[in-house]
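Chemist: next input, structure requested:
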Amino acid sequence: MRSVADHARIVADLFSPTPIESVAIADALGRAVVDDVRAAVSLPGFDNSAMDGYAVRAAEVAGSSTDTPTRLVVTEDIYAGRTDRLRLDPDTAHRIMTGAPLPDGADAVVAVEATDGGVERVAIAAPVAEGTSIRRAGSDIAAGDTALTAGTVLHASQVGLLAALGVAQVPVHAPFHVVVLSTGSELMAPGVDLEHGQIYESNGAMLCAAVREAGGRATPVHFVPDDVEQFRARLDAMVRGDGPAGRVDLILTSGGVSAGAYEVVKDALSGHGVEFVKVAMQPGMPQGCGTYRADRDTAGSPGVPIVTLPGNPVSAQVSFEIFVRPPLRASMGLPAARVRRRARLTDDMRSPRGKEQFRRGVVTVDPDGAATVQPIGPPSSHHLRFLASANALIDIPADAADVAAGSVVEVILLDP
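Modeler: Just a heads-up that it's a prediction; the model follows:
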């Protein structure tokens, strides 16, 4: 059997960086910037007031106190957004609002709370030092400085910084586009009354959600029957670009890859550039991957990468996490790997020697930062409820069999 690490490398080789596109910053959330972003303007762009108060010369109010306030004539009201350039004359004050530009000649702002709030004349009851409550031009970032480095993932604060710098669009990698095929004549859509032997289709919804959660774009193709010719016809249309999906970076299937009869994916793709193997892991042993090339009418086509996952829900999702999610994110310039950490087991575990086991678990971190992990549910690959309750996968090496409670193990954190 192929090792997990070897299969992960083979799958990763199918992925290529997605095209670069320039998008509005509001549409770039969750994507990584391709190049360094340099500030075209300084922040702040001008000296401005950090609070509501009065712009003054600090030396003129140095002797102020409650008993002997300094009284100044108020000659201007400066509001945020005022664009004319003002100058503060000696022995005067300008009433100023937060964010408003500081007048020339002023070197401090007295908070309104330290005054009587006068409009024509103001009594100032406390001294201020030079520079008090002034935001200096460029004190946040100076024009020409690097605002964001290449590879930075855009979250709300990064979008805010770009907007403040006047950046309207930013170059990012296009989303990786995955077409998710659900195969199986037994699969039914939610809301349909099931007959004996039928089940509601879940893998397609789960894998599409996993692709989107990873930052990609997912297009579901539902309920491809267990018919080799129909299945291959769907794939041929994708390779030719005939369908509405547009550019396809990867075809992802689940089910139909085991050793039994009626394995439609395996039957349809064997000999068409896809290799089917057993991987030394639990769950998820039957796997397949390669580049699908359609029949002779598309001779010379580069084909489309394809990854075929096992059909049991837990196997499909765990396989996605281990093999598909990291290179999918890397193709878009995003951090590829989930966070891994060490945690102490709360219960004994058994693992099949020779297979790397990924068990569902719940990690708890105490106030001191020490982590414990509790295995939940059996190792069987159909127990989707326990996967839905887990926040981690417990990674048990292939050379382990009995792992005692209290042992320190490696866990993969699943929090988005």
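
Chemist: could you use CA atoms for every contact and neighbour count after this?
Modeler: OK.

Chemist: could you pull out the strands for the stretch 101-250 of the chain?
Modeler: Counting by DSSP state E, counting those that start in this stretch, the stretch 101-250 of the chain has strands at residues 108-111, 121-124, 134-135, 146-148, 169-173, 177-183, 187-188, 199-200, 217-224, 250-254.

Chemist: now swap in the stretch 251-400 of the chain and tell me
Modeler: Using DSSP E, counting those that start in this stretch, strands in the stretch 251-400 of the chain cover 274-278, 281-282, 286-292, 304-309, 340-345, 349-350, 356-365, 371-375, 392-396.

Chemist: gap between the last one and the chain center?
Modeler: Right, strand 392-396. Distance of strand 392-396 from the chain centroid (CA atoms, centre = their mean, to the nearest Å) equals 22 Å.

Chemist: another sequence for comparison is provided below:
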Amino acid sequence: MACNLEEHRAEIAALLDPVIAALDHETLPVDAADLPGRVTAAGVHALLPIPAFTNSQMDGYAARSAELSSASDEHPIALPLGFTAAAGDRQIELLPGTVSPVMTGAVIPAGADTVIPVEATTEGTFGQLVRPGEGTPTGTATFTTPSEPGRFIRPAGQDLQAGALVADAGARLTPTLIGALAASGVRGVPVRRKLRVLVCTTGNELMGGTSEAGRIPDSNSPMLAAALRGYGAQVDTLRLPDDAQALGLALEAQARQVDLILTVGGISAGAYEVVREALAPRGGSFHHVALQPGGPQGFAQLDGTPALCFPGNPVSALLSLELFLAPALRRQAALPEPVAEQFELAGEVHSPAGKHQVRRALLDEGTVQVLDPGSHLIHDLARADALVHIPVGIEHLAAGTMIDVWRMNV
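Modeler: Have a look, this model is predicted:
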């Protein structure tokens, strides 16, 4: 059975969306190392207002604005000092006819309605400061200008009221949102559990040392695991030899432990295609998508756990993840879809008419250089900074053509 890119995308979405929707929830401390990048499972409301209390924006003097209304250069007003209010102290009372030295972040004394920065006084600096319980304040501060009510005062709840929504359900937890949650008194955040994914690579060629003829390093496992973790998944890897019976039994056992299985390799039309041999008898579907690279594709369900089956060439495997799995992962992680940008082709490009071709590319000051389409060129994949999609039916694009590109490896 053959299909096009969008048809296979729809098949995979239908397979994955119910699994993602059914992920259970957990509550993590607001300072948990694992919290950034997670997604809220429910709306979170403020327990405290932000600011939590009315406080000073400046180091200065808390005063009654009415008592300074006539201050001028010609008629300076000198007021005796009251007790000092420092950050973390309990609220004090401002006695009529006095001013209280107040530090940034300190509770505004009861009765004060304005703050004058210390540098705006005639003295320009604080004198002897006395906090409650340390003695009797002495000295004065002199003012030559009025100070309007509310000046340099941060009212309680100015940013957020207690009980207000801090984070809606489905919000991605950024460092700044975590800061807002902590500031509003939230200690535990309900989040969606991470999607548990098993990446299973197959092939006897991966099982030996890299210096042996016919043996190669397994680049797919670390590459795909890193990509999945970038989308917020919890990933384990498993490498199995080319034994269809052992593979089928191993995947059945693993299906009970994870939410999604991702197999790599062993699904083409040739001999020794171990994944197809193991999963086709278990109801797996294997077909060709009109796509280059990444034409062979498959999927199955094992004990209700979906298994996506990608081709084994590294470029094909990574692009399969980006084309078919990443959209669901982005929805689950509340990440935006990539945005296309217009660039001018640096050179002509040829593509098979019957396939949707995805090419790696390099961007350079408004132009895009399209790289070789080979599915084994993993270093080209690593140095590319964009993808170019050439739809079915287009065989040739001339140099200078404006095309859409999607940035990658950023």
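
Chemist: spatially nearest residue to the most centrally placed residue in structure 1 (excluding sequence neighbours)?
Modeler: The residue lying closest to the centre of structure 1 (CA atoms, centre = their mean) is residue 30, at 4.8 Å. Nearest non-adjacent residue to residue 30 of structure 1, counting by CA to CA, 6 or more residues apart in numbering: residue 154, 5.2 Å away.

Chemist: what's near enough to touch that neighbour?
Modeler: Shown in contact with residue 154 of structure 1 (CA atoms under 8 Å, 6 or more residues apart in numbering): 28-33.

Chemist: so among the residues you listed, which ones count as buried?
Modeler: 28, 30-33 (16 or more other CA atoms under 10 Å).

Chemist: so for the counterpart of residue 286 of structure 2 in structure 1, what's the nearest residue that isn't a sequence neighbour?
Modeler: By TM-score structural alignment, residue 286 of structure 2 lines up with residue 276 in structure 1. Excluding its sequence neighbours, the residue lying closest to residue 276 of structure 1 (CA to CA, 6+ apart) is residue 288, at 4.2 Å.

Chemist: again with residue 162 of structure 2
Modeler: residue 49 (4.3 Å).

Chemist: that neighbour and residue 65 of structure 2: what is the separation?
Modeler: As judged by CA to CA, to the nearest Å, residue 49 of structure 2 and residue 65 of structure 2 stand 26 Å apart.

Chemist: which residues in the stretch 301-416 of structure 1 form helices?
Modeler: Along the stretch 301-416 of structure 1, counting by DSSP state H, counting those that start in this stretch, helices occupy 313-319, 325-331, 384-389.

Chemist: which ones are touching the residue nearest to the centre of structure 1?
Modeler: Contacts of residue 30 of structure 1 by CA under 8 Å, 6+ apart are 153-155, 215.

Chemist: what lines up with the residue nearest to residue 276 of structure 1 in structure 2?
Modeler: The alignment partner of residue 288 of structure 1 in structure 2, by TM-score structural alignment, is residue 298.

Chemist: any idea how many residues pack against its match?
Modeler: By other CA atoms under 10 Å, 25 other residues sit near residue 298 of structure 2.

Chemist: pull the contacting residues for it.
Modeler: 267, 284-287, 308-310 are the contacts of residue 298 of structure 2 under CA under 8 Å, 6+ apart.

Chemist: likewise residue 335 of structure 2?
Modeler: residue 172.

Chemist: if I line the two up, what does it land on in structure 1?
Modeler: In structure 1, the residue matched to residue 335 of structure 2 (TM-score structural alignment) is residue 335.

Chemist: now its match: how far from residue 159 of structure 1?
Modeler: In terms of CA to CA, residue 335 of structure 1 sits 18 Å off from residue 159 of structure 1.

Chemist: buried deepest among the helices of the stretch 301-416 of structure 1, which one?
Modeler: helix 313-319 (a mean of 25; mean count of other CA atoms under 10 Å).

Chemist: that one vs structure 2, average distance?
Modeler: Compared with structure 2 after fitting, helix 313-319 of structure 1 has a mean deviation of 0.4 Å; criterion: mean CA distance after the TM-score superposition for structure 1.

Chemist: and that helix, how far out from the chain middle?
Modeler: Relative to its parent chain, helix 313-319 of structure 1 has a centroid offset of 21 Å by CA atoms, centre = their mean.

Chemist: cool, and stretch 18-29 of structure 2?
Modeler: Taking CA atoms, centre = their mean, one finds stretch 18-29 of structure 2 lying 17 Å from the centre of the chain it belongs to.

Chemist: before we move on, what about stretch 195-213 of structure 2?
Modeler: Distance, centroid of stretch 195-213 of structure 2 to centroid of chain: 30 Å (CA atoms, centre = their mean).
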